[in-house]
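K.L.:
Here is a sequence together with a model predicted from it:
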Amino acid sequence: MSPERWTRPGDETDTATGPPAATAAKPTREQVIAGLRATSEGGADLVQLLSPEGQRVEHPAFDIDLTDAELRDLYRDMVLVRRADREGNALQRQGQLGIWVPLLGQEAAQIGAGRALRSQDMAFPSYREHGVAWCRGIDPTDLLGIFRGTDHGSWDPIAAGFHLYTIVIGNQCLNAAGYAMGQRFDGKVGDADGEATMAFFGDGATSQGDVHEAMVWAAVYDSPVVFFCQNNQWAISEPLERQTRVPIYQRAAGYGFPGIRVDGNDVLASLAVSRWALDECRQGNGPVLIEAYTYRMDAHTTSDDPSRYRLSDEMEAWKLKDPIERLKAHLLRDRIADEDFVRSIDAEADELAARFRDFCFNMPEPPPERIFSEVYAEETPQLAGQREDYLRYLAGFADETLAGGVR
């Protein structure tokens, strides 16, 4: 069942006029925090299809019907992505990577949104979307060069429908809005087979001007872009209440397009809401803002120490809402999968981890001339001269055998 069509400001037929409503009293800080930190056990504003205990629940507007095989595939996606993420974290601690950005706890939000994308769609990630990359066919080993410092991404963004990682906070939203404007200008929206774009960012990025500007442009041009905010409660060391005084999804009304909050630890709800939002964009009814209400279970990056700014009690409470355990409980309770299936996925995860580690340890160092070969499609004389000068300079540091065998 599809939700009712959202009505844009100015589309209403009611022309009744009257004095404006009385201005509400300014909320206290406690009221602001209480409103922002709504629990994920329910609430009229939260779309949820799977309870934290793994029980299937219905939603009047966003229900979804998946086969047993599709449910098992979602579980496999989340388990494998988490295992690759944990290996990336360990490799950084061992000095093999310069940094790693964990996604622990956000697997359901990313896999749900990633599996909602179609082949003709385009996704714009930040630097934590390892799960979305997986859904777009990017092998986890392709991410290693970014964090080892050997490349900026080794996949073709157009072929994969997945842009390179964006390190500048929020900048990918501007890129996504511009790309989506092009989709509309080129007539690639307007029916069920149209194109759509999805931009991924965190709650902290909503304080960036780039995100605001992207939403302004997207709204003005009815761009087919879904802004997918993973609200993991912490912008590095700053809590959500330092970012906004209203729930993030409610900000969409200020730009003139719909916003919706989904349980980001519920992969079924994330998939259902993302499908609806992308379909809205394909039909020409975009943009849409999705707030995936989730939690970052690890550090912001491996250079961060979350124990300095958040309490362990908060972490323990969110562990009970673990997205993988939630779906696992549902699969086992409803006999959609058995323990043999769970063990087989764990074994597959072990194989992926071993391949991931082996690839990292054996990554070749790129030659220095590559910084010149990857600049232009056709080399210019000036660039060729710069390359020769640089290589000649480097050659001056080469080891030479001196008299007496001393180097």
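P.N.:
Received, thanks. Numbering: from 1, shown residues only.

K.L.:
C-alpha only now, for contacts and for neighbours.
P.N.:
Noted.

K.L.:
Report all helices and strands that the helix or strand hosting residue 177 contacts.
P.N.:
Assigned by DSSP states H and E, residue 177 falls within helix 171-185. Under the contact definition 3 or more Cα pairs under 8 Å, 6 or more residues apart in numbering; DSSP states H and E, helix 171-185 sits against strand 122-124, strand 197-202, helix 209-220, strand 225-231.

K.L.:
now with 7 Å?
P.N.:
On a contact count with 3 or more Cα pairs under 7 Å, 6 or more residues apart in numbering; DSSP states H and E, helix 171-185 meets strand 197-202, helix 209-220.

K.L.:
another structure for you, compare them:
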Amino acid sequence: MTIQEMPGSTAYRPSPPPAWQPRTDPAPLLPDASPYRVLGTGAAAGADPALLRRLYAELVRGRRYNAQATALTRQGRLAVYPSSTGQEACEVAAALVLQEQDWLFPSYRDTLAVVARGLDPVQALTLLRGDWHTGYDPREARIAPLCTPLATQLPHAVGLAHAARLKGDDVVALAMVGDGGTSEGDFHEALNFAAVWQAPVVFLVQNNGFAISVPLAKQTAAPSLAHKAVGYGMPGRLVDGNDAAALHQVLGEAVERARRGGGPTLVEAITYRMEAHTNADDATRYRGDAEVDAWRDHDPIALLERELTARGLLDEDGVREAAEAAEAMAADLRARMNADPVLDPMDLFTHVYAERTGQLREQEAQLRAELEAEADVEDGR
């Protein structure tokens, strides 16, 4: 028996609205009929030149980062690398719209967003090399660990954002997920809780067309993934995911809305994964070269470069400077990743729990005994 059911109870009993009565007008929540764009439209004239140049430099750096990480995988320096080539605009914009105190909740494909947020590229790749549970301190970086299970980071983002609001902290959480993650239960639960609690969180869905090999049409019959926002009671925004300026504007507006107490927003960015899902995937089995080539004409770097060149904001020297800075980053990453790390197997048990459980202590003792036995054999004892 609950308190409200007890005889004589004076506990508060809220009166819900009738089930047929909408709790909010759905019209303002609906996304646009087509993805919002800035580059190549009249809206581009109002874009900040300094911001556009910074976005360009970050995109060029991000493309080179993706290429270098992919090469490291082929060389055996990484166990796996999910490339975000073609999706750099989503990655960069997500990082740049956040303030220092805000939190980023990335998925496994979002190492570029983590680097654009300011994290050391080597630390961003440590998990994918298999050296550590995660390669950085989440609290210090304000970046949650790279999340491999689909969409499980979304409820965590909502929880952190809700807790920050209750404490009165000026914090917004931005959670990134792929279109495949929207088919998971965690996606539904996160959006539902976020809307009910009016948590200061922004969900960025990078719709790159495929959940590994499953096309979007086999995942949902909705008009768009952004339309799903309406069912939870939050605004849905549909944006060109290769238009860095449009993404920065839409995500920036969503972040500031959340910061003002306006609640969550679901942003769907239409983009494309130019490379395979990971180095373990053969993308030619489920898509053709013609489809990939068509998207090359809508490359995020080329779109922004055209805009900057047309407005006289970028010349050959500027292109060369961006490329040289990106190459310097890649050379440093290559050199540091080619150095064999010094690892302690006992670190497996570090930072798992604040206080180690009995089972964890038992496993730790077992591993220590095995390592000591191996050392004795090597010493000939």
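P.N.:
Alright, I've got the coordinates. From a predicted model like this one, the values you see are computed outputs, not experimental measurements.

K.L.:
what does the helix holding residue 177 of the first structure correspond to over in the second structure?
P.N.:
Mapped onto the second structure using TM-score structural alignment, helix 171-185 of the first structure covers residues 152-166.

K.L.:
so how many other residues sit close to residue 9 of the first structure?
P.N.:
When neighbours are counted by other Cα atoms under 10 Å, residue 9 of the first structure registers 11.

K.L.:
show me the contacts for the nearest residue to it once chain neighbours are set aside.
P.N.:
What sits nearest to residue 9 of the first structure in space, not counting adjacent residues and going by Cα to Cα, 6 or more residues apart in numbering, is residue 256, at 6.5 Å. Residues near residue 256 of the first structure by Cα atoms under 7 Å, 6 or more residues apart in numbering: 8, 9, 219.

K.L.:
closest to residue 118 of the first structure among those residues?
P.N.:
residue 219 (22.6 Å; Cα to Cα).

K.L.:
Give me the neighbour count for the closest one.
P.N.:
When counting by other Cα under 10 Å, one arrives at 20 neighbours for residue 219 of the first structure.

K.L.:
what residue of the second structure takes the place of residue 94 of the first structure?
P.N.:
Counting by TM-score structural alignment, residue 94 of the first structure corresponds to residue 75 in the second structure.

K.L.:
about what we covered before: could you measure from the residue nearest to residue 9 of the first structure over to residue 376 of the first structure?
P.N.:
Applying Cα to Cα, to the nearest Å, the value for residue 256 of the first structure to residue 376 of the first structure is 41 Å.

K.L.:
same thing with residue 64 of the first structure?
P.N.:
Relative to residue 376 of the first structure, and taking Cα to Cα, residue 64 of the first structure is found at 47 Å.

K.L.:
which of those two has more neighbours?
P.N.:
Legend: neighbour count by other Cα under 10 Å for residue 64 of the first structure and residue 376, higher for residue 64 (15 against 9).

K.L.:
hang on, the more buried one packs against residue 271?
P.N.:
No - counting by Cα atoms under 7 Å, residue 64 of the first structure stays clear of residue 271, with 8.5 Å between them.

K.L.:
Give the buried residues for the longest helix anywhere in the second structure.
P.N.:
In the second structure, taking DSSP state H as the definition, the longest helix is helix 49-74. Neighbour-count burial for helix 49-74 of the second structure flags 49, 52-53, 55-66, 68-70, 72-73 (criterion: 16 or more other Cα atoms under 10 Å).

K.L.:
chain center to that helix: distance?
P.N.:
Relative to its chain's centre, helix 49-74 of the second structure lies at 16 Å (Cα atoms, centre = their mean, to the nearest Å).

K.L.:
do stretch 283-296 of the first structure as well
P.N.:
The answer for stretch 283-296 of the first structure is 11 Å, by Cα atoms, centre = their mean.

K.L.:
Now do the strands in the second structure.
P.N.:
Along the second structure, the stretches classed as strands by DSSP state E are 103-105, 173-178, 201-207, 210-211, 214-215, 236-240, 265-270.

K.L.:
got TSV for these, with distance to residue 120 of the second structure too?
P.N.:
Output for the strands of the second structure, formatted as TSV (distance: least, Cα to Cα, whole Å):
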stretch	distance to residue 120 of the second structure
strand 103-105	15
strand 173-178	20
strand 201-207	23
strand 210-211	28
strand 214-215	33
strand 236-240	28
strand 265-270	26
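
K.L.:
Can I get those strands in CSV including distance to residue 340 of the second structure and mean neighbour count?
P.N.:
Shown next, in CSV, are the strands of the second structure (distance: least, Cα to Cα, whole Å; neighbours: other Cα atoms under 10 Å):
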stretch, distance to residue 340 of the second structure, mean neighbour count
strand 103-105, 29, 25
strand 173-178, 31, 27
strand 201-207, 34, 27
strand 210-211, 34, 19
strand 214-215, 37, 14
strand 236-240, 41, 25
strand 265-270, 38, 28
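
K.L.:
Figure out which of these is closest to residue 381 of the second structure.
P.N.:
Short answer: strand 103-105, nearest of the strands of the second structure by Cα to Cα, at 49.6 Å.

K.L.:
how much does the closest one stray from the first structure?
P.N.:
Once fitted to the first structure, strand 103-105 of the second structure is off its aligned match by 1.0 Å on average (mean Cα distance after the TM-score superposition for the first structure).

K.L.:
So what does residue 183 of the second structure match up with in the first structure?
P.N.:
For residue 183 of the second structure, the aligned residue in the first structure is residue 207 (criterion: TM-score structural alignment).
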